[in-house]
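Trainee: Attaching a predicted model along with its sequence, questions to come.
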Amino acid sequence: MASHRRPKPAGRARVSILTAAAATAVALSAQTGAHADPAPTKDQVKQQVDTLNEQAEVKTEEFNAATEREQGLQKQVSQIQDQVARQQAQVSGIQGTLGEIAAEQYRTGGIPQTVQLMLSASPDSFLNQAGAMNQVGSSQADVLKAFKDEQGKLDQQKSEAEQKLAELDATTKRLKADKEEILGKLAKAQSLLDSLTQKERDDLAAAEAKSAADAKAKATAAQGPERASRDSARTDVVVNAPAGSHAAAAIAAATSKLGSPYSYGAAGPSAFDCSGLMKWAYAQAGVSLPRTSQDQAGAGTSIGTNVANAQPGDLIIYYGDQHHVGMYIGNGQIIHAPRTGVPVRYESATAMPISKIVRP
């Protein structure tokens, strides 16, 4: 007798398997989400941004050094090219004289070897041939010797120009790479800041403003109660530097730029990086400083690392690699161009690790 059992619905087993797989996937997804790295906190973002800004400043000082090197090489190349042009004219003039002598000898039936000597591409080797000098007059030999000497100078100058041009090309490429790296770090820092909420960004800005206000209050307090009670909006802080001194003039110039924006590679008059502000301020006082903070560390008398021994106008160099610099103004304060997004302002002289104090 045939079986009349009802057949199972088609695909039931497959549906069960797919349902189980979907449930497993959902569970795994939830588990993965539970273990995902949490978004960085405001403080963590600030720390990362500060690190990126410091790295950018390190590259900025390298950029400044390379820029200065490039400018120096450009001057050297220009000078050498001028020398080559003058030397070429000198050689061409002597060649013309040799050509006239050779032509005259040819017309008057002169010795063929003399003509060869005058027109030789290598006068030096020809002159070394036995008896060659006996075949020309002393005046002609003098002209040949002059030609040989001047041609040697020209060849040397051309070789030097080629070397400097190659060095300039390498420096220019390094500048481009440094600039791209700096911009990359700054863009990453900005991206981190953009990831914060508006309130978190406002809190960070308020903290920066409070830090600047506290530093300004300490700098102003150095002048006594009367000075400290004046309008807090004023930014002209008078310091105890000898009147008429280079230090006093440099401090006056630097403080006149309070609030000016930071810009990498900038040395005034409207924007600055850290070493650019020092160079510009001291230039207003008639003192020439090197361009980078590392070179500025050697531009004067070393005072050690104790702020207690610093005088207004001294340069305080920071960090082990000396990539930051500020100007001491007294009362434990400096004025400096901190970093991208933070304008020229006052700061505690010990807010960063001191590498060296220098008196220009």
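Mentor: All right, it came through fine.

Trainee: For the rest of this, base every contact and every neighbour count on C-alpha atoms.
Mentor: Noted.

Trainee: What's the local residue count around K153?
Mentor: The tally of other residues near K153 (other C-alpha atoms under 10 Å) stands at 17.

Trainee: List the contacts of it.
Mentor: By C-alpha atoms under 8 Å, 6 or more residues apart in numbering, the residues touching K153 are Q87.

Trainee: Let me see the contact set for the residue nearest the centre of the chain.
Mentor: Averaging the C-alpha coordinates of the chain gives a centre point, and the residue nearest to it by C-alpha atoms, centre = their mean is F63 (1.6 Å). Counting by C-alpha under 8 Å, 6+ apart, F63 touches 175, 178-179, 265.

Trainee: would JSON lines of these with secondary structure and distance to S120 be doable?
Mentor: Written out in JSON lines, the entries for those read as follows (DSSP: H, G, I helix; E, B strand; the rest coil; distance: C-alpha to C-alpha, whole Å):
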{"residue": "L175", "secondary structure": "helix", "distance to S120": "46"}
{"residue": "D178", "secondary structure": "helix", "distance to S120": "50"}
{"residue": "K179", "secondary structure": "helix", "distance to S120": "51"}
{"residue": "G265", "secondary structure": "coil", "distance to S120": "54"}
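
Trainee: Considering these, which possesses the most neighbours?
Mentor: Each of the contacts of F63 was scored by neighbours using other C-alpha under 10 Å; the highest score is G265's, at 24 neighbours.

Trainee: so which helix or strand takes in T19?
Mentor: T19 belongs to helix 12-34 when elements are defined using DSSP states H and E.

Trainee: Could you do I334 as well?
Mentor: Per DSSP H and E: I334 is located in strand 333-336.

Trainee: try A206
Mentor: Using DSSP H and E, A206 sits in helix 198-221.

Trainee: Determine the set of other helices and strands touching that helix.
Mentor: Packing partners of helix 198-221 (3 or more C-alpha pairs under 8 Å, 6 or more residues apart in numbering; DSSP states H and E): helix 225-228, strand 333-336, strand 345-348.

Trainee: Just say which of the ones you listed is most tucked in.
Mentor: Mean neighbours per residue, mean count of other C-alpha atoms under 10 Å, is largest over the helices and strands packed on helix 198-221 for strand 333-336, with a mean of 28.

Trainee: And the strands in the stretch 251-360 of the chain?
Mentor: With DSSP state E, counting those that start in this stretch as the criterion, the stretch 251-360 of the chain has strands at 301-304, 315-318, 324-330, 333-336, 345-348, 354-359.

Trainee: I'd like those strands as JSON lines, with distance to A187 appended.
Mentor: Shown next, in JSON lines, are these (distance: least, C-alpha to C-alpha, whole Å):
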{"stretch": "strand 301-304", "distance to A187": "37"}
{"stretch": "strand 315-318", "distance to A187": "25"}
{"stretch": "strand 324-330", "distance to A187": "21"}
{"stretch": "strand 333-336", "distance to A187": "23"}
{"stretch": "strand 345-348", "distance to A187": "23"}
{"stretch": "strand 354-359", "distance to A187": "28"}
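
Trainee: Got another one to weigh against that:
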Amino acid sequence: MGTHRRPKPPSRARIATLGVAAGAVSLIPTQSQAAPKPTVDEVRKQVEKLYEEATGPTEEYNGVLEKQKKLQREVDSAQDRLARKQQEFNELREQLGPLAAEQYRSGAIDSSVQLFLSSDPDDFLERAEVLGRTSARQAEALRAMQGKQRELAQERADATERLKALAETRTKAKEKKDAVQAKLTEARKLLNSLTAAQRASMQAAQERDDAAAGVSDSAASYNGPASGRAKTALDFAYAQLGKPYEWGSTGPNSYDCSGLVGASWRTAGVSLPRTVKEMYDAGRKVSRSDMQPGDIIYWYNDSQHNGMYVGNGKAIHAPRTGKNIEIVPVDSMPFFAASRP
């Protein structure tokens, strides 16, 4: 019969250790404990970050929309050509009807049928003429129909490819749009988490910061050193001061950054591409020290945000959602480059 040992009672040291561990566990917050709400300043910084993160996809969306418009025009043109080719083909087929009936009465096989069954239509036509089985008039009509059939097939294939590219571009545009909307929705949720008093406090803080930085969205007339077309463009831009930023907009009631630049220069008779990236690629680059009023300024990089230099170290731009077109110091954002239309 075996001997059973009684378990030793825990030592005082072990009891003390377990007590400390239990105390430590009780200090860990449970899932039911709500996370502390962000302060007004934290919300403001998060909202600013979200709006800034939305500017890149906004310009990408603008670019995709421009591509979509171009593809739509190409699709419309291809479909018009296809319809014309189909009509020409139908007319030729009607003209061949009497020829086919004539051959049927004479007991010959319809040349158009033989043509379409032949693996080499050109070779068939040559042999048919040599054998006297079809007249020169018939051969000419069949060759014309064969040519139209080839053109019709090519136009149909071309239209199909362009329609496919358009569908892919529309899908991409939706993805870019959703990315922007997600950022803006998140920003709105943060703002809605504040009380009315907190929102007023945040607005007041923003206005104080803008005033300290020399930012202004008050309507004013341009009275700087620009001349010629640059002055015309800046006169227009200044007339938009105080109008809201709206992503994807080119006016007249609201603008995004590249929308404002493009609309301003368009009044001066200069046609610019739609997006920040396209404007940067198309423009003649100038150094910061050589900038003149009307030149396009790019902040952050070559594809995110732009505005127009007005002189005296300041620029006009459409900033971001929630703000209006304003005058800012060039150094209010990281300067990247400048170009001249």
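Mentor: Received the coordinates, thanks. Small disclaimer: the values here were computed from a predicted structure and weren't measured.

Trainee: between the helix holding A206 of structure 1 and strand 324-330, how many degrees?
Mentor: Here helix 198-221 of structure 1 runs at 40 degrees with respect to strand 324-330, directions being taken by axes from the mean of the first three to the mean of the last three C-alpha atoms, to 10 degrees.

Trainee: if I line the two up, what does V84 of structure 1 land on in structure 2?
Mentor: Residue-level alignment of V84 of structure 1 against structure 2, with TM-score structural alignment as criterion, gives L82.

Trainee: Wasn't its match part of a helix?
Mentor: Yes: counting by DSSP: H, G, I helix; E, B strand; the rest coil, L82 of structure 2 is part of a helix.

Trainee: what number of residues lie near the nearest residue to it once chain neighbours are set aside?
Mentor: With C-alpha to C-alpha, 6 or more residues apart in numbering as the criterion, L82 of structure 2 has its nearest non-adjacent residue at 5.4 Å, and that residue is E155. A count of neighbours around E155 of structure 2, defined by other C-alpha under 10 Å, yields 21.

Trainee: for the one 3 residues further on, same thing?
Mentor: Residues within reach of D158 of structure 2, counting by other C-alpha under 10 Å, total 17.

Trainee: got it, and T41 of structure 1?
Mentor: Burial of T41 of structure 1 is recorded as 11 neighbouring residues (other C-alpha under 10 Å).

Trainee: residue in structure 2 matching E57 of structure 1?
Mentor: Counting by TM-score structural alignment, E57 of structure 1 lines up with T55 in structure 2.

Trainee: does that match belong to a helix or a strand, and which?
Mentor: Taking DSSP H and E as the definition, one finds T55 of structure 2 inside helix 40-105.

Trainee: now do T171 of structure 2
Mentor: Short version: T171 of structure 2 belongs to helix 136-192, going by DSSP H and E.

Trainee: What range does that helix cover in structure 1?
Mentor: Correspondence between helix 136-192 of structure 2 and structure 1 is established over residues 138-194, with TM-score structural alignment as the criterion.

Trainee: The matching stretch vs structure 2, average offset?
Mentor: Superposing on structure 2 and averaging over aligned pairs (mean C-alpha distance after the TM-score superposition for structure 1), stretch 138-194 of structure 1 comes out at 1.3 Å.

Trainee: Tabulate the helices and strands packed on helix 198-221 of structure 1 (TSV), appending distance to I357 of structure 1.
Mentor: TSV is the format used below for those (distance: least, C-alpha to C-alpha, whole Å):
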stretch	distance to I357 of structure 1
helix 225-228	27
strand 333-336	12
strand 345-348	14
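
Trainee: V26 of structure 1: which of these is closest?
Mentor: With distances scored as C-alpha to C-alpha, the stretch of those nearest to V26 of structure 1 is strand 345-348 (53.7 Å).

Trainee: among the helices and strands packed on helix 198-221 of structure 1, which is nearest L98 of structure 1?
Mentor: Of all those, it is strand 333-336 that lies closest to L98 of structure 1, at 65.5 Å by C-alpha to C-alpha.

Trainee: quick one: contacts of that closest one?
Mentor: Under the criterion C-alpha under 8 Å, 6+ apart, external residues in contact with strand 333-336 of structure 1 comprise 215, 218-219, 254-255, 274, 277, 325-329, 344-349.

Trainee: swap the cut-off to 7 Å and go again
Mentor: The set of residues that contact strand 333-336 of structure 1 without belonging to it, under C-alpha atoms under 7 Å, 6 or more residues apart in numbering, is 215, 219, 274, 326-329, 344-349.

Trainee: Which residue range of structure 2 does that strand align onto?
Mentor: Taken onto structure 2 by TM-score structural alignment, strand 333-336 of structure 1 occupies residues 314-317 there.

Trainee: One more: stretch 260-269 of structure 1?
Mentor: Following TM-score structural alignment, the partner segment of stretch 260-269 of structure 1 in structure 2 covers residues 243-252.

Trainee: what residues are up against the alignment partner in structure 1 of S271 of structure 2?
Mentor: When the structures are aligned by TM-score structural alignment, the residue of structure 1 matched to S271 of structure 2 is S288. Contacts for S288 of structure 1 (C-alpha under 7 Å, 6+ apart) come out as 279, 282.

Trainee: Next: V43 of structure 2.
Mentor: L190.

Trainee: What separation is there between the corresponding residue of structure 1 for it and A65 of structure 1?
Mentor: In structure 1, V43 of structure 2 lines up with V45, judged by TM-score structural alignment. Taking C-alpha to C-alpha, to the nearest Å as the measure, V45 of structure 1 and A65 of structure 1 are separated by 30 Å.

Trainee: One more: Q322 of structure 1?
Mentor: Applying C-alpha to C-alpha to Q322 of structure 1 and A65 of structure 1 gives a distance of 13 Å.

Trainee: likewise P353 of structure 1?
Mentor: 22 Å.

Trainee: So for the two, which residue has more residues nearby?
Mentor: The residue with more neighbours, out of P353 of structure 1 and A65, is A65; 20 against 15, by other C-alpha under 10 Å.

Trainee: Now the more buried one: closest residue in space that isn't a chain neighbour?
Mentor: Take A65 of structure 1 and drop its neighbours on the chain: the residue closest to it by C-alpha to C-alpha, 6+ apart is T292, 6.2 Å away.

Trainee: Provide a list of residues in contact with the one you found.
Mentor: Neighbours of T292 of structure 1 in contact, by C-alpha under 7 Å, 6+ apart: 61, 64-65, 275.
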